[in-house]
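In: I'll drop the sequence and a predicted model, then ask my questions.
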Amino acid sequence: MTEQTERTLAGPQPATRPLTGTRPLGEVRRWPKSFTDRLTAPLPGVRAMARLAREGAMRPGPEGLRDIPQLPYAPGPLPAVDTTTVAVTWAGHASWVVRIGGLTVLTDPVWSRKILGTPARVTPVGVRWEDLPHIDAVVISHNHYDHLDAPTLRRLPRDTPLFVPAGLGRWCRRRGFTLVTELDWWEAAEIQAPDSTIVRFDFVPAHHWSKRTLTDTCRSLWGGWVLTDQQGRRVHFAGDTGYGGWFKEIGSRYPGIDLALLPIGAYDPRWWLGPVHMDPEEAVEACQDLDARRMAPMHWGTFLLSAEPVMEPLTRVRKAWEKAERPREDLWDLPVGASKLI
């Protein structure tokens, strides 16, 4: 069968769209008061909250907790890199040290032992703060406490470039950060590395929501990030998201994603979390939709946010990857603290 015949049988293929121009760094912008029109599923109402309280299925049971000592934790030194290398190190949960185009970028950095409303982390942070190189930029996916951690951000110099969703800039500026770039979906900005190479930061949609206090539901946006260096290598950081049609659109607009950092945990019960958190099988499907070469699972094995057994996300994602007939070496199921290079 020819490649053209395969495309025809697969149906119409989305056309690759040209990338937009970039926004100025640190631009102060006005946003709508609410982003509820961006929701891809209704938020849970009173009946759903009552059902969750009645079922009491918010944390793993005793059987699911027995595997905590087996959670993979293998911290090691950060690898040596240069502008021709892309490296990722999993610090735990959705926190990665991404080194691309000569820059060091943190994603959703949470170095705290405990966050509001959640038991303390069950694996230590995989990279000591003192061992981090100079941080050139931070990307935030949304404002939930397990992704936007004020105590961790306070450790950063206030001139650190922050890339955040629309509506979140004021929160950052009130804490003294002076170079905060807010982006809407499909918008981008760029940073120049010391050797004059450029890294592009594109903000892309996700199936999620935002809330930090009783009165700010969906007052800021949520999403993922695509980081691209001058050689065209791409890393997609999905943040927190359910499964849905955005992944194919992202893959269409940003072809050739080398690595997708995708969440696989905090999915049970499905009736409650399905719209906003992927399960492992959906994460593999999302990787397929993105047409990403490699996948690195995240958002599991750190904080106990839901009812599935602590090791279940790892075993299920490995089975789903095998079922999809993807090369085993392209599933980067790293222990907390481990690194990989492209």
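Out: Received the coordinates, thanks.
In: C-alpha only now, for contacts and for neighbours.
Out: Fine.
In: can you map out the strands along the stretch 201-342 of the chain?
Out: Using DSSP state E, counting those that start in this stretch, the strands of the stretch 201-342 of the chain run over 224-228, 234-237, 257-263, 294-298, 339-341.
In: which strands and helices sit next to the last one?
Out: Going back to what we said before, that points to strand 339-341. Contact partners of strand 339-341 among helices and strands, from 3 or more Cα pairs under 8 Å, 6 or more residues apart in numbering; DSSP states H and E: strand 87-92.
In: who touches the strand it packs on?
Out: Strand 87-92 is contacted by residues 78-79, 81, 96-100, 123-127, 298-299, 301-302, 334-342 when judged by Cα atoms under 8 Å, 6 or more residues apart in numbering.
In: which of these are buried?
Out: Burial by neighbour count, 16 or more other Cα atoms under 10 Å: within those this picks out 78, 96-100, 123-127, 298-299, 301-302, 334-339.
In: helices - which of the residues you listed land there?
Out: Counted as lying in helices by DSSP state H, out of those, is not a single one.
In: related to what we said a few turns ago, turn the strands of the stretch 201-342 of the chain into CSV, columns for distance to residue 250.
Out: Formatted as CSV, the strands of the stretch 201-342 of the chain follow (distance: least, Cα to Cα, whole Å):
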stretch, distance to residue 250
strand 224-228, 9
strand 234-237, 9
strand 257-263, 10
strand 294-298, 15
strand 339-341, 23
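In: distance of the spatially most central residue of the chain from residue 320?
Out: Central residue of the chain (Cα atoms, centre = their mean): residue 239, 2.2 Å from the mean position. Residue 239 sits 21 Å away from residue 320, going by Cα to Cα, to the nearest Å.
In: repeat for residue 198
Out: 36 Å.
In: and what of residue 189?
Out: Between residue 189 and residue 320 the computed distance is 35 Å (Cα to Cα).
In: alongside the first one, take a look at this:
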Amino acid sequence: MRNKRYVNQDQVEQHNSLKQFKRWRQERIRKLKLKDYSYRVPQAEPDLPFLTGNREIPSITWVGHSTFLIQLGGLNIVTDPVWSGQMAFQKRLAPPGIPIEDVPPVDVVLVSHSHYDHLSIASLRRLTGGRQLLVPAGLSAKLKMKGFSSVKELHWWESVTIKGVKFTFVPSQHWTRRNPWDTNSSHWGGWVMETAGAHRPVMQTHNREETAQVMSASYQETAAASDWKTEKPEKGKNRPSERPAVPASTIYFAGDSGYFRGFKEIGSRFQIDVALMPIGAYEPEWFMSPQHVSPEEALQAFEDTGAKWFVPMHYGAFKLADDTPREALDRLEAERCRRCLEEERIVVLPLGETWKLTKNSDDHSTS
């Protein structure tokens, strides 16, 4: 019996044929000679005592690429675990924000899809804790063969609740393959995380002016990243305590995706506070656009979802395409200005920094 092959919501040609791949590689040889990779994503000293002891305050820490440590509802959640030092023949551009040996025990691992830059088996093995794996449909058998027993696979729009946190697997526009024979044999998507009571009315603007001022200053400092290069910030600078305390109980992790109508549907089903959205690996766009949003498309997707805050990801770790981390951030900022979006709504996190979130005083959910 032939294995099931998963498809996207819309019929879209994925540019992943050998002929298209060869064309891109030939173009890339010429382009990369003109690219400036001197910029490095800013790096902050991780607040390990807080992360290790915290079970109450929601927080988001960017490890790198699409890997986050999210603390929500008392759970330690890791997305797309990749601490690899290189991808194919490309060395990692910046070290992970948290060394894998310092990651606190993990309760839940969310996998968006099985591409190697989103699922590293070696990294997954090194994480400690219960490690309940939530994965796309079609992927659990492979992981169980690798020795992982706590695996649950979900189809689009299916949900599971773990200790009061609801996880829903939502669509994206992508594809997947780990070897020449398993193309699209498992699905792909994003994850929406909700704490109890996340069905509350529209989020209040408690301390909005103070929040805006702090977030704007933080954004400006991080966006001026050419001054950071590879240096770490001074001790005590850009600490998590300097990030704004904002109410949040619903976090959307988009995984990998080209731009598609599904972003609007996700926004219609959930009241999203924070969206973790990809902005990198988009060039050349003739090749990448069906599977990876550009920074401009990422902002359109962000507006489609109706989310309050945007945290960029999927840039700065690996040379997966022809764009550079600096180009991705510059295009994101240019498009934000063109759209007249408030600066404070785009939260550019340094690697390793923890953004602490607080619940609204009117939110009666429990952890």
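Out: On my side now, so go ahead. All of these numbers come straight from a predicted model, not from anything done at the bench.
In: and the TM-score between them?
Out: Aligned and superposed, the two chains score 0.83 in TM-score terms (TM-score structural alignment, normalised by the length of the first structure); 303 aligned residues with a Cα RMSD of 2.1 Å.
In: mind checking the strands of the stretch 201-342 of the first structure for the one nearest to residue 39 of the first structure?
Out: Ranking the strands of the stretch 201-342 of the first structure by proximity to residue 39 of the first structure (Cα to Cα) places strand 224-228 first, at 14.6 Å.
In: how close does the closest one sit to the second structure?
Out: Superposed on the second structure, strand 224-228 of the first structure shows a mean distance of 0.3 Å to its aligned residues (mean Cα distance after the TM-score superposition for the first structure).
In: so which bit of the second structure is that strand matched to?
Out: Counting by TM-score structural alignment, strand 224-228 of the first structure falls onto residues 190-194 of the second structure.
In: contact partners of the matching stretch?
Out: So stretch 190-194 of the second structure is contacted by 110, 112, 165-172, 249-256 (Cα under 8 Å, 6+ apart).
In: over to stretch 267-286 of the first structure?
Out: In contact with stretch 267-286 of the first structure (Cα under 8 Å, 6+ apart) are residues 40-41, 44, 48, 52, 57, 207-209, 240-244, 247-248, 262-266, 295, 306-308, 313-314, 316-317, 320-321, 324.
In: now do the end-to-end distance for that stretch.
Out: For stretch 267-286 of the first structure, the first-to-last residue distance is 15 Å (Cα to Cα).
In: again with stretch 319-327 of the first structure
Out: Note: stretch 319-327 of the first structure ends 12 Å apart using Cα to Cα.
In: buried set for it?
Out: In stretch 319-327 of the first structure, counting by 16+ other Cα under 10 Å, buried: 320-321.
In: which bit of the second structure covers it?
Out: Counting by TM-score structural alignment, stretch 319-327 of the first structure lines up with residues 334-342 of the second structure.
In: so what touches the matching stretch?
Out: Contact with stretch 334-342 of the second structure is made by 295-296, 299, 343, as judged by Cα under 8 Å, 6+ apart.
In: do that again at 6 Å, thanks
Out: Contact with stretch 334-342 of the second structure is made by residue 296, as judged by Cα atoms under 6 Å, 6 or more residues apart in numbering.
In: so how far is it off the chain centroid?
Out: Put simply, stretch 334-342 of the second structure sits 21 Å off its chain's centre (Cα atoms, centre = their mean, to the nearest Å).
In: now the helices for the stretch 201-350 of the second structure?
Out: 208-223, 262-269, 285-288, 295-305, 325-339 (DSSP state H, counting those that start in this stretch).
In: could you dump these to a markdown table with distance to residue 153 of the second structure?
Out: As requested, those are exported to a markdown table (distance: least, Cα to Cα, whole Å):
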| stretch | distance to residue 153 of the second structure |
| --- | --- |
| helix 208-223 | 37 |
| helix 262-269 | 20 |
| helix 285-288 | 27 |
| helix 295-305 | 24 |
| helix 325-339 | 33 |
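In: out of these, which is the most enclosed?
Out: With neighbours taken as mean count of other Cα atoms under 10 Å, the helices of the stretch 201-350 of the second structure reach their highest mean count in helix 295-305, at a mean of 21.
In: mean per-residue distance, it to the first structure?
Out: Following the fit onto the first structure, the mean deviation recorded for helix 295-305 of the second structure is 0.6 Å by mean Cα distance after the TM-score superposition for the first structure.
In: which part of the first structure lines up with that helix?
Out: Using TM-score structural alignment, helix 295-305 of the second structure pairs with 280-290 in the first structure.
In: now do stretch 219-231 of the second structure
Out: The aligned range for stretch 219-231 of the second structure is empty, by TM-score structural alignment.
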